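> Using only what follows, build the 3D model:
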Amino acid sequence: MARQLICSVLLVWVCLGPIAARAEQIAPRDIWPQATAAIDNGDVDTANKKTNELIDLAKAYGIKTFPLYAVSAAALARQASTKGNRIAVDWGYKAADTLDPGSPSVAFTRADSARDQQMWANALPAAASGFAKLFTNYRSRLLSRSDLLIVITLALLVTGVIFSLALFIRYARSMAHDFREIIGKRLRGGSVSVLAFALLFLPLFVWLGPVWLIFYWFVIFFGYARAGERLLILVLALLIAAAPLTLDLLSHWIAGVDGPVVMSAIASEEQAYQPEALRRMQELVNIVPDNAILHLLLGNLLLQEGNEPQAAVHYRRSLELRDSAGAHVNLGNLHFLDNDFSSAITEYQRAEQLDPRMAIAFYNHSIASGETYKFDEQAQKLDQAKRIDRAYIERLSSNPPSQKIVMYRPPISQAWDVSSAIARNGTARTLFGNYSWFDPLLSAQNPISLAGALALVFAPLIFLKRRRHGFAGACIKCGRTFCHRCKSARESSTYCTQCIHIYLKRDGVSLDTKRAKLEEVGDHQSGVLRRNKLFGTFLPGSAQLLEGRTGAGIVGLFAFFFFVGLALLVGRLAPILVPGDLPRLMLRALAIALAVLTWFLLTLPVYRRRAAA
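Okay, the predicted model is just below:
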């Protein structure tokens, strides 16, 4: 009887041993404060012990990086360097590199610390390493791309404004000439010239604003422009019309990436431990309890805390809301971790039925089959997984995860959709980070996009309608305007009548008339040259636009304002380089140098030009 009792106790102990062991495991959030407290007290051995304990726990929980703790360790090391505590400095940077080797913030903090100590040989490589690491994780990539697109959008807007001004300077006199001809058919007297001039600024007189004036000039000067300028008018009208939508989308990205849903999806996808994500997701699920993806993400976050029972509760709740392959895979993984391989295989089979294209379901099935010594089934399931996604499965086989099996992680794109749907419904706006969503149709309802769309339509239509009657031109020598009513169409289309007789025909023109005309031409050419130099000095590239060199002018103008915008806005947009004073300084210095170089390349040739004879 005693022997049977002892055997029963041993059997219960063996069965409940793994569960008890898991229950005794603490969360990573409880270990890191112990490590920092130890290093604050100068106890390096305990700090190293707790850091190693955190790394071992990460392997058991399927965590690869601790971004927040890595930044904390780097900041602690920088603070210790100002106090001369070399032991804490070495521990801090070593711990930071261990906790998150790909963190750009850690690299930038190291660069700033080296700069503080005037160790430029270490500071510059560290900053360069930080820039390279910006592209290693989703959040920094997204914010960097958003910053870049904001600067590009602003540079395009300024370029479009200056290009419209160049069109006005080049073609306003010709357009005013045609306006006078059109108005002169109905009115007489001095009011004709006044009305013709006023029509050049029609949007201002009807209270539409200066933005509409830009597109208005695109429309009325389209017929006078050259082929390259016409193409550029259409392209810029489209880009400027899309600018409000672009800025709205970028603001959605910048605000939404730190929302609880997207943050949790990123943490799950990158296997990064974000302590704040769990609390925020729990608050969101309490308000939005009927979303299957939220429960799936919350289950993944609970697994990172080692709380498998609660993770299983949320996976099952996700299945109640929607029978999905991903939830079955993760439930099967929990059974696998508890050594219940038959139940795990049952869940994997259900996942395979729901989504025959999910490679990890077949891969995990093969691993579980191997644990139960079903090697034929293992090979069959592994081959099936490879047929679905060979490259990914071969990477897993060559470098298997510490838990052997692979967790299902909802795609980040799906998290964006869920986050936008929650924000659109307004059910969780009381919680921070649940208000960002983007609707292109709603964003397009703004004056700039409307004006751009109208310009795209009316510029070609008005051009085609007026082309039959012709457009006024301007003499390339004296600048006088003329139309088909002013001179014969058989004569040169680039010279006025007087310049034709002086420069082309060279026929009988009195000396006084010729002298007066030459003085007029000289004054005009000198005025044009002074104007171009003035514009080129303050707006590099605008002189080329005024000269008709559209390609060089528009590229140079955009490049100059892009570099200027980068120098002014670096570090002021999305918070990527918050701990990086040196990287901001490097970017600003590089942008200023490129802006100055662009200015010299575009402006110095304008200064060397002389007025044509």
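> CA only for contacts and neighbour counts going forward, please
OK.
> quick one: contacts of stretch 147-160?
For stretch 147-160, the surrounding residues in contact (C-alpha atoms under 8 Å, 6 or more residues apart in numbering) are 236, 239-240, 243, 246-247, 250, 554, 557-558, 561-562, 565-566, 569, 573-574.
> what helix or strand is residue 129 on?
helix 120-133 (DSSP states H and E).
> buried sites along that helix?
Of all the residues in helix 120-133, those buried under the rule 16 or more other C-alpha atoms under 10 Å are 122, 123, 124, 126, 127, 128, 129, 130, 131, 133.
> Could you pull up the contacting residues of the last one?
The contact partners of residue 133, by C-alpha under 8 Å, 6+ apart, come to 102, 103, 104.
> Closest one of those residues to residue 388?
Closest approach between the contacts of residue 133 and residue 388, by C-alpha to C-alpha: residue 102, at 29.9 Å.
> I'd guess that closest one is in a helix, am I close?
No: counting by DSSP: H, G, I helix; E, B strand; the rest coil, residue 102 falls outside a helix, being coil.
> quick one: contacts for it?
Contacts of residue 102 were listed using C-alpha under 8 Å, 6+ apart, and they are 133, 136, 137.
> Could you report the neighbour count for the last one?
A total of 14 residues lie near residue 137 under the criterion other C-alpha atoms under 10 Å.
> Check the second one too.
The tally of other residues near residue 136 (other C-alpha under 10 Å) stands at 13.
> Could you find the closest non-adjacent residue to residue 264?
Nearest residue to residue 264 in three dimensions, chain neighbours excluded: residue 277, at 5.7 Å (C-alpha to C-alpha, 6 or more residues apart in numbering).
> Next one: residue 420 from residue 603, what distance?
Residue 420 sits 48 Å away from residue 603, going by C-alpha to C-alpha, to the nearest Å.
> where exactly do the strands run in the stretch 201-350 of the chain?
Here the stretch 201-350 of the chain has no strands by DSSP state E, counting those that start in this stretch.
> How about the contacts made by the spatially closest residue to residue 245 that is not a sequence neighbour?
Distance criterion C-alpha to C-alpha, 6+ apart; nearest residue to residue 245, sequence neighbours excluded, is residue 443 at 5.5 Å. Neighbour list for residue 443: 244, 245, 248 [criterion: C-alpha under 8 Å, 6+ apart].
> do residue 294 as well
By C-alpha under 8 Å, 6+ apart, the neighbours of residue 294 are 261, 281, 285.
> likewise residue 46?
Taking C-alpha under 8 Å, 6+ apart, we find residue 46 in contact with 35, 38, 39.
> again with residue 506
By C-alpha under 8 Å, 6+ apart, the neighbours of residue 506 are residue 500.
> Distance of residue 549 relative to residue 555?
From residue 549 to residue 555 the distance is 10 Å (C-alpha to C-alpha).
> want to put them side by side, so please do this one too:
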Amino acid sequence: MAFAPVVGEAASALADDWIKVQQALATGDREEVSDRIRQLQTRASECQALRLTPYAEGLVTWASRHPGPLGALAVRSARELDPELPSSYFLFARWQWQRRDLLGAARSYIAGWWALFLFEPTRAMLGAATIEWVVLALGWALLLAALAQTLTFITRLAHDAMELARLVLRPANAVVLAAAILVLPLFGGRGPIWLLMYLFALSFVYMALGQRIAAVATCVVLALVVPALTVWQYTMLRWPPLPTRLASMLEERRIDFPSLHELGDLGGELGGDFSYHMLYGELQRMHGDVDQARIEFQKAIRAAAGESGPRVFLGNVALEDGDVQLAIQLYNDAIQSDPRNALAHRNLSFAYDQARRFKDGDTARRTAKEIAGVGWQDLGIPGRDPRIQYPRLGREDIDAALAQLPSETDAPTWLSSAEDHFVRALFSPMSMVFWLCGILGLVVLAVRGRWMWTAQRCSRCGKTFCAKCKTATESDALCSQCISVFLKRDLVAIDQQLAKQARVRRWDIVSTVARRVASALIPGSHDLAERRPWLGLATGVLAWICLLGAVIWAPWALPSVDPYLAIAPVQFILGAGFLALWLRSVVGAWPGR
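Got it, this is the predicted structure:
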């Protein structure tokens, strides 16, 4: 049984290979560029680094400034270095669009969006921008819906305020008192939002049951907008915590130099911790710096002499460097520390085979099979030689390595901070206006429903009336004059009938124009007025999400997520959505009353 000898050359640092790629790009020689990129991929595969994100980003950036055959080669190579990097797809889609390859551009564009969701950094940035956009659009749409409902009932509210004031003061002074009742928040030094929500709360009594439920829900959602944005600020806007980034690096075998350097900066606090040196050494090895990895594994042995893990790592490095005897010694030391370490037995069997000690190799192999069972061949991560496997580190090792960090750098503290800010934001002035609005509306509804009249609007002429000022009782939907004119024609003079009919025509024109203008400015307002509150709210919210997305979110947020992402298709889709919802609102309100 013969084995090829392990190559005795240490892995070059990936950064050195990347410099050679840059030099080849500067020469413009496609063959040399391909060779250097293949060399970079080979070095990365030796370290089991599967996603070379920084180098893929560098190739895409270079290609964006050098379109042509060499740029296309750089983009294809970037996809090979990191298949989930969205920038390579978006840049290629832009080139295909310029060549009028519309189908290919669409495929690349869709593939770029798919990669955008798969790639953790861009997914987090996109999520942060999207949440802000949706929450702000939701708040704005609900505020406009409250404005539309308030304007619908403002004449009835003014009538009831006037009637209430007449019970207390003479008519001349009653007007002043009624105005003071309507603008009461302004006397307390509050702003227009307080005034709007105050009038909206007083309007609950004029609404149907479904409208009242929707109004209370509107107040609750608006009160939660500020806390939601606070949580968004303290969670989504933060860079993912270091444990999360390290776990992603190990799971995806992804190169991430900033996170590696951040972990290295913690050496002053964690320098004597065994788990820290194991984690830092494995990440250094994954990034191609075998010498630094060897130093970290040696520090891990000094930190915990009885642990077998660092000896397995060092034995693997020695075996890959061609020092078979040192590898055998280190594997035996590891087995002495932990006789049940199946990976040490497995790698020791391969080291014995390299030393032509086949009998000892068979014995070590049998021991590994007895300990690990049928999966003894796949106990770890392959190294430069796939027959050599390294221990697999995971989330537990990260938690153990960072367990000694101060609490302010730990992820749960961030969550607790976000929760604290959320609770405080619930009772901030911006949230309190909506909480108080909902409570005031329910209180006024209960009081007025039991002890006070409620004004109505005549269905024919639009005049506002209440039980105190109405003399005829033949119809609840008509005012006294309309009852006399349209139900008691013989008792009313012709000139009075003509005057009333003219008023009805004027009201038809005014109400129709107001309804159409409102539906054009506030999508969904017609459904709100027609007692379809949920349909009106859904129309308004979706319309404003589309409009703000096309005007603000797409041109301002998406370029920060990926600079090569074309925003025109996104704006077109969102603009078409807004146009469809706007037309639905306008067309529904266009017929006459």
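> out of residue 420 and residue 603 of the first structure, which sits in the busier spot?
More crowded of residue 420 of the first structure and residue 603, by other C-alpha under 10 Å: residue 603, with 24 against 21.
> thinking again about what came up before, between the contacts of residue 443 of the first structure, identify the one with the most neighbours.
Most neighbours among these, by other C-alpha under 10 Å: residue 245, with 22 neighbours.
> mind checking how far that residue is from residue 442 of the first structure?
For residue 245 of the first structure, the distance to residue 442 of the first structure - C-alpha to C-alpha - is 9 Å.
> ok so, going back, ok now the helix holding residue 129 of the first structure, how far from the chain's centre?
The gap between where helix 120-133 of the first structure is centred and where its chain is centred comes out at 23 Å by C-alpha atoms, centre = their mean, to the nearest Å.
> what are the ranges of the strands in the first structure?
All strands of the first structure, identified by DSSP state E, fall at 473-474, 481-482.
> Please name whichever of those strands is nearest to residue 82 of the first structure.
Of all the strands of the first structure, strand 473-474 comes closest under C-alpha to C-alpha, at 69.5 Å.
> Relative to the second structure, which residues correspond to the closest one?
Under TM-score structural alignment, strand 473-474 of the first structure corresponds to residues 456-457 of the second structure.
> Which members of the contacts of residue 294 of the first structure occur in helices, if any?
With DSSP state H as the criterion, helices contain 261, 281, 285 from among the contacts of residue 294 of the first structure.
> Distance to residue 54 of the first structure and neighbour count for those residues - can I get that in JSON lines?
Shown next, in JSON lines, are these (distance: C-alpha to C-alpha, whole Å; neighbours: other C-alpha atoms under 10 Å):
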{"residue": "261", "distance to residue 54 of the first structure": "25", "neighbour count": "30"}
{"residue": "281", "distance to residue 54 of the first structure": "23", "neighbour count": "22"}
{"residue": "285", "distance to residue 54 of the first structure": "28", "neighbour count": "16"}
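> ok, those residues vs residue 307 of the first structure, which is closest?
residue 281 (15.0 Å).
> Aligned to the closest one, what sits in the second structure?
Residue 281 of the first structure maps onto residue 263 in the second structure, by TM-score structural alignment.
> Now do the contacts for its match.
242, 280.
> Give me the angle between the helix ranked longest in the first structure and helix 120-133.
Longest helix in the first structure, counting residues (DSSP H): helix 138-184. Note on geometry: by axes from the mean of the first three to the mean of the last three C-alpha atoms, to 10 degrees, helix 138-184 of the first structure and helix 120-133 are set 70 degrees apart in direction.
> Helix 138-184 of the first structure aligns to what range in the second structure?
Using TM-score structural alignment, helix 138-184 of the first structure pairs with 120-166 in the second structure.
> That stretch vs the first structure, average distance?
By mean C-alpha distance after the TM-score superposition for the first structure, the fitted stretch 120-166 of the second structure averages 1.8 Å away from its aligned residues in the first structure.
> Nearest residue to the spatially most central residue of the second structure in space, please, no chain neighbours.
Per C-alpha atoms, centre = their mean, the C-alpha nearest to the average position across the second structure is that of residue 127, at 1.6 Å. Nearest in space to residue 127 of the second structure, with sequence neighbours left out and distances taken as C-alpha to C-alpha, 6+ apart, is residue 236 at 7.8 Å.
> what do you get for residue 47 of the second structure?
Sequence neighbours aside, residue 286 is the residue nearest to residue 47 of the second structure in space, at 4.8 Å (criterion: C-alpha to C-alpha, 6+ apart).
> What's the match for the one you found in the first structure?
In the first structure, the residue matched to residue 286 of the second structure (TM-score structural alignment) is residue 304.
> What segments of the stretch 301-450 of the second structure are helices?
309-320, 324-337, 342-354, 358-372, 395-401, 411-426, 429-451 (DSSP state H, counting those that start in this stretch).
> Among the ones you listed, which comes closest to residue 512 of the second structure?
helix 429-451 (28.9 Å).
> Now stretch 161-173 of the second structure: buried residues?
Buried-residue list, stretch 161-173 of the second structure, by 16+ other C-alpha under 10 Å: 161, 162, 163, 164, 165, 166.
> what's the spacing between that stretch and its chain's center?
With C-alpha atoms, centre = their mean, you get 54 Å for stretch 161-173 of the second structure.
> can you check stretch 428-445 of the second structure too?
The answer for stretch 428-445 of the second structure is 30 Å, by C-alpha atoms, centre = their mean.
> contacts for it?
If you take C-alpha under 8 Å, 6+ apart as the criterion, stretch 428-445 of the second structure is touched by 193-194, 197-198, 200-205, 215-216, 219-220, 222-227, 425-426.
> Which residue in the second structure aligns with residue 524 of the first structure?
For residue 524 of the first structure, the residue aligned by TM-score structural alignment is residue 507.
> leaving aside the residues next to it on the chain, what's closest to that match?
Spatial nearest neighbour of residue 507 of the second structure, chain neighbours left out: residue 461 (5.8 Å); criterion: C-alpha to C-alpha, 6+ apart.
> ok, that neighbour to residue 492 of the second structure distance?
Taking C-alpha to C-alpha, one finds residue 461 of the second structure at 17 Å from residue 492 of the second structure.
> Of those two, which one has the most company?
In this view residue 461 of the second structure and residue 492 are compared by other C-alpha under 10 Å, and residue 461 has more residues nearby, 21 against 14.
> residues in contact with the more buried one?
482, 500, 503, 504, 505, 507, 508.
> Contacts for stretch 462-474 of the second structure next, please.
So stretch 462-474 of the second structure is contacted by 155-156, 159-160, 453-458, 479-480, 483, 504, 507 (C-alpha under 8 Å, 6+ apart).
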